[in-house]
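Peer 1: sequence and predicted structure below; questions after.
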Amino acid sequence: MSFHLTKNSTLFTPSNYNLLSITLNSTSKYTNSTINRITKRKLNTSNLLFKNGNTFNPNKISKSFFSASTVHKDINNNNGPKVKPLEKIDHTILELVRLNNNFNPNIHKVVPFYLDTVMLGVIPENVFQQLKKYNKTFSKNEKPFSIFAHKVTFSEYVNTFEKRGKAINDLLTHWRDNNTFSCLKGWRDELYPVFDGNHEIAFNIERSGIALFGLRAFGCHINGYVEDPETHKLKMWIAQRSFNKQTFPGKLDNIVAGGVSFPYSPTETAIKECLEEASMPQEISKQVVPCGAVTYISVEKRGISSDSQYVFDLKLPPSFKPKPNDNEVEGFHLMEFDEIIERLKKNEFKSNSGIVIIDFMIRHGILTHSMEVNYLDILSNIHRPIPFPGPNFIKMKNKK
């Protein structure tokens, strides 16, 4: 499949992306309800009981509703991780996924970044202005970028993998050394691949700068869960990010997650990260099951994240206990889904990790259409089409 030049109006339309406004005051609150705990075999609405014993009647609920067993205590006063909630407390599930998938071309001003006739990303307005300043420091025939009012591309002479990578690296190094963008203070010396319309690697880019161009990035997230052999009740291992991490310090996260950097595939990354982050031996980590991906475009302080997160499920033996193996994790906590949901609604999870867990709950029947009136909107917001080319890992594997 090849990608061709297409007008922005067709690439970024509300109909394509289900772009709906976020109403933070629309949260339904049912703080006095007591719900039977969710298990894999308790999935119908007859299990949802209010305190007075009446069954849940969805016809009486006019606003977005989602609830699992309410925790009638401050979950930060137990033995679990202590997380400072951010922004609004008590989000609905729909609000959570919209907050993560919040790019709206009708609101956010961007300039497309092209390679030939293929759009690779979108550049925020403030980055576009700095790019123009940088390009002016070169003589006419040496400018690395061709910049127009509604389009940016490489100059004609920047026409190879090596030249494109050097042009991007020189630019980001200049911005880093001049403190132009704060995201570059977290320089990783880790390269992310950027793909062209033929799914070949067009160039590599320093990880900390990829959102400045809205380029498509790839990660992997592992849902590490345990199933009770008798009740079939599921629990999930949750990591707490180090308080010293530059991004999302102290937030809750999947047991293992990481960016897919050059030259690894998502599965290779998942297995590698399992050892690095959770001290997980390969005889366990090799059992990861690919379960698709979640996709979104998110406007953040560091730029625009056009992300595809490959999702893996990993059923763990009850005897396994993950242990931090680097300085990126404070610790691990085995949680029931009622606590996970409560912490999700309090915005204690790293945002994209939260939607990976929501995806898990949907796939495992923990969150169903009979429990959530916004079920389809949730699905469309965690599987947003990304109009930029992606990888061909089969071809990459054959080149190794």
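Peer 2: Perfect, I can see it now. Numbers count the residues shown, from 1 in each chain.
Peer 1: only C-alpha atoms from now on, for both contacts and neighbour counts.
Peer 2: OK.
Peer 1: would you map the helices across the stretch 101-250 of the chain?
Peer 2: Along the stretch 101-250 of the chain, the segments classed as helices by DSSP state H, counting those that start in this stretch run 125-135, 161-177.
Peer 1: just send those back as CSV, with mean neighbour count and distance to residue 152 too.
Peer 2: Listed next are the helices of the stretch 101-250 of the chain as CSV, based on neighbours: other CA atoms under 10 Å; distance: least, CA to CA, whole Å:
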stretch, mean neighbour count, distance to residue 152
helix 125-135, 15, 9
helix 161-177, 17, 13
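Peer 1: A further structure is provided below for comparison with the first:
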Amino acid sequence: MPDLTLAPFLAHIAHCHNTSLPGDRVPFHCEGALIGWIAPRFAASLQALPDSPLHRGEEGFEISAGSQLERLGRIMAEAGLYRSHNELFDVFTPDGTVLGQIDRGALPPLGLAARGVHLNGLVTKADGVHVWMGHRSLTKRLDPGKLDHLVAGGVCAGLTPREALAKEAEEEASIPLSVIQAAREASILHYTMERPEGLRRDALHCYDLDLPADFQPEPSDGEVSFFELVPLEEAFIRVRDSQQVKFNVNLVLIDLFIRKDLFSATQAATLRAALNEAP
């Protein structure tokens, strides 16, 4: 009989694992490597792009050189297929080779893989472990007002995940490099998710950072309205009983709850299997 107490947590995980590949998507190749999957709802618009380096062939969509990806992204934005982030991300082959760069907003319509970083900012007090949570600005285009991590963001072109973590920490929470260097690599979580903007194929590089009780993060780039220090058990309840938390932040917090022994061994094994479900 299934453990009903896990149902809310499994629902959050299933929400981020809401699709399988390829489904009805068309493969997207660059320099002979499979780099993306394009849904039918984008295919016709992509084929109609003027002066585009993207072509539809027998094997699906293709672009001859990674150096043409950035131009493709500009053409897509000009055609209204997405709103530019003015932020380039690396485009990878399945083995991790960087082929080129493209605007972050073009990743979902093309079904390209992306990387992100998430930091669990932890404070241990006499009454137990607490975790810092950010309240996302109401002007954010994605999940405004939702609860987020102390630090979270995408890995921009040319950066390693740890370099991206340091960049986001300074920009989002005014955390200096001398502090963020102590962050520990905790896990890498993957999910494949169909959303209104397209296909999200994300790898989340998760870190833990122990912080002193008097630490106070300060929002600095407008992406976070304010930060709140929450007992870990309260964060557990918010994930379990509400939809307050940003969709992928739920995954990182569930991973943290497992590592902090908030589930039984049997429950943890069930959740870990769901988190590690092959995309």
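Peer 2: All right, it came through fine. Treat the numbers as computed from the prediction; the structure is a model and nothing was measured.
Peer 1: quick revisit: now the helices of the stretch 101-250 of structure 1 in JSON lines, with distance to residue 202 of structure 1?
Peer 2: Listed next are the helices of the stretch 101-250 of structure 1 as JSON lines, based on distance: least, CA to CA, whole Å:
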{"stretch": "helix 125-135", "distance to residue 202 of structure 1": "20"}
{"stretch": "helix 161-177", "distance to residue 202 of structure 1": "6"}
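Peer 1: so which of these is nearest residue 378 of structure 1?
Peer 2: helix 125-135 (29.1 Å; CA to CA).
Peer 1: gap between the residue mapped onto residue 252 of structure 1 from structure 2 and residue 187 of structure 2?
Peer 2: By TM-score structural alignment, residue 252 of structure 1 lines up with residue 147 in structure 2. Distance, residue 147 of structure 2 to residue 187 of structure 2, using CA to CA, to the nearest Å: 21 Å.
Peer 1: which one's more surrounded, the two?
Peer 2: Between residue 147 of structure 2 and residue 187, counting by other CA atoms under 10 Å, residue 147 is the more crowded of the two (24 against 13).
Peer 1: what's the match for residue 267 of structure 1 in structure 2?
Peer 2: Checking TM-score structural alignment: residue 267 of structure 1 goes with residue 162.
Peer 1: and its match, what element?
Peer 2: helix 161-173 (DSSP states H and E).
Peer 1: matching residues in structure 1 for the helix or strand following that helix?
Peer 2: Following helix 161-173 of structure 2 in sequence order, the next helix or strand is helix 177-180 (DSSP H and E). Mapped onto structure 1 using TM-score structural alignment, helix 177-180 of structure 2 covers residues 282-285.
Peer 1: how much does the matching stretch stray from structure 2?
Peer 2: Comparison of stretch 282-285 of structure 1 with structure 2 after fitting gives an average deviation of 1.7 Å (mean CA distance after the TM-score superposition for structure 1).
Peer 1: any chance you could list what contacts that stretch?
Peer 2: 270-271, 274-275, 314, 316 (CA atoms under 8 Å, 6 or more residues apart in numbering).
Peer 1: can you list these in a markdown table and add distance to residue 203 of structure 1 and neighbour count?
Peer 2: Shown next, in a markdown table, are these (distance: CA to CA, whole Å; neighbours: other CA atoms under 10 Å):
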| residue | distance to residue 203 of structure 1 | neighbour count |
| --- | --- | --- |
| 270 | 23 | 28 |
| 271 | 25 | 21 |
| 274 | 28 | 23 |
| 275 | 29 | 20 |
| 314 | 33 | 19 |
| 316 | 37 | 20 |
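Peer 1: now, among those, which is nearest to residue 363 of structure 1?
Peer 2: Residue 363 of structure 1 lies nearest to residue 314 out of the contacts of stretch 282-285 of structure 1, by CA to CA, at 13.6 Å.
Peer 1: what residue in structure 2 is paired with the closest one?
Peer 2: Using TM-score structural alignment, residue 314 of structure 1 lines up with residue 209 in structure 2.
Peer 1: strands of structure 1, residue ranges please.
Peer 2: 110-115, 118-124, 145-148, 151-154, 191-195, 201-206, 216-227, 234-241, 252-254, 256-259, 289-300, 303-315, 329-336 (DSSP state E).
Peer 1: ranking the ones you listed by burial, who's on top?
Peer 2: Among the strands of structure 1, the stretch with the highest mean neighbour count (mean count of other CA atoms under 10 Å) is strand 252-254, at a mean of 27.
Peer 1: average gap between that strand and structure 2?
Peer 2: Strand 252-254 of structure 1 sits 0.4 Å off on average (mean CA distance after the TM-score superposition for structure 1).
Peer 1: now the end-to-end length of stretch 250-270 of structure 1.
Peer 2: With CA to CA as the measure, stretch 250-270 of structure 1 spans 22 Å from end to end.
Peer 1: run the chain-centre distance for it.
Peer 2: Mean-position distance between stretch 250-270 of structure 1 and its chain equals 11 Å (CA atoms, centre = their mean, to the nearest Å).
Peer 1: residue contacts, residue 254 of structure 2?
Peer 2: Applying CA under 8 Å, 6+ apart, we find residue 254 of structure 2 in contact with residue 9.
Peer 1: give the aligned equivalent of it in structure 1.
Peer 2: Superposed on structure 1 with TM-score structural alignment, residue 254 of structure 2 falls opposite residue 358.
Peer 1: measure its match to residue 97 of structure 1 for me?
Peer 2: 9 Å.
Peer 1: repeat for residue 323 of structure 1
Peer 2: For residue 323 of structure 1, the distance to residue 97 of structure 1 - CA to CA - is 29 Å.
Peer 1: the two: which has the busier surroundings?
Peer 2: residue 97 (24 against 17).
Peer 1: show me what contacts that one?
Peer 2: Neighbouring residues of residue 97 of structure 1 by CA under 8 Å, 6+ apart: 355, 378, 381-382.
Peer 1: which of those residues fall within helices?
Peer 2: Secondary structure assignment by DSSP state H places 355, 378, 381-382 of these in helices.
Peer 1: next one: stretch 225-241 of structure 2 to chain centre, how far?
Peer 2: For stretch 225-241 of structure 2, the distance from its own C-alpha centre to the chain's C-alpha centre is 19 Å (CA atoms, centre = their mean).
Peer 1: other residues contacting it?
Peer 2: Residues external to stretch 225-241 of structure 2 that are found in contact with it (CA under 8 Å, 6+ apart): 8-9, 128-138, 150, 217-219, 244-245, 250, 253, 257.
Peer 1: residues contacting the spatially most central residue of structure 1?
Peer 2: Taking CA atoms, centre = their mean, the centroid of structure 1 lies closest to residue 352, which sits 3.2 Å from it. Residues near residue 352 of structure 1 by CA under 8 Å, 6+ apart: residue 100.
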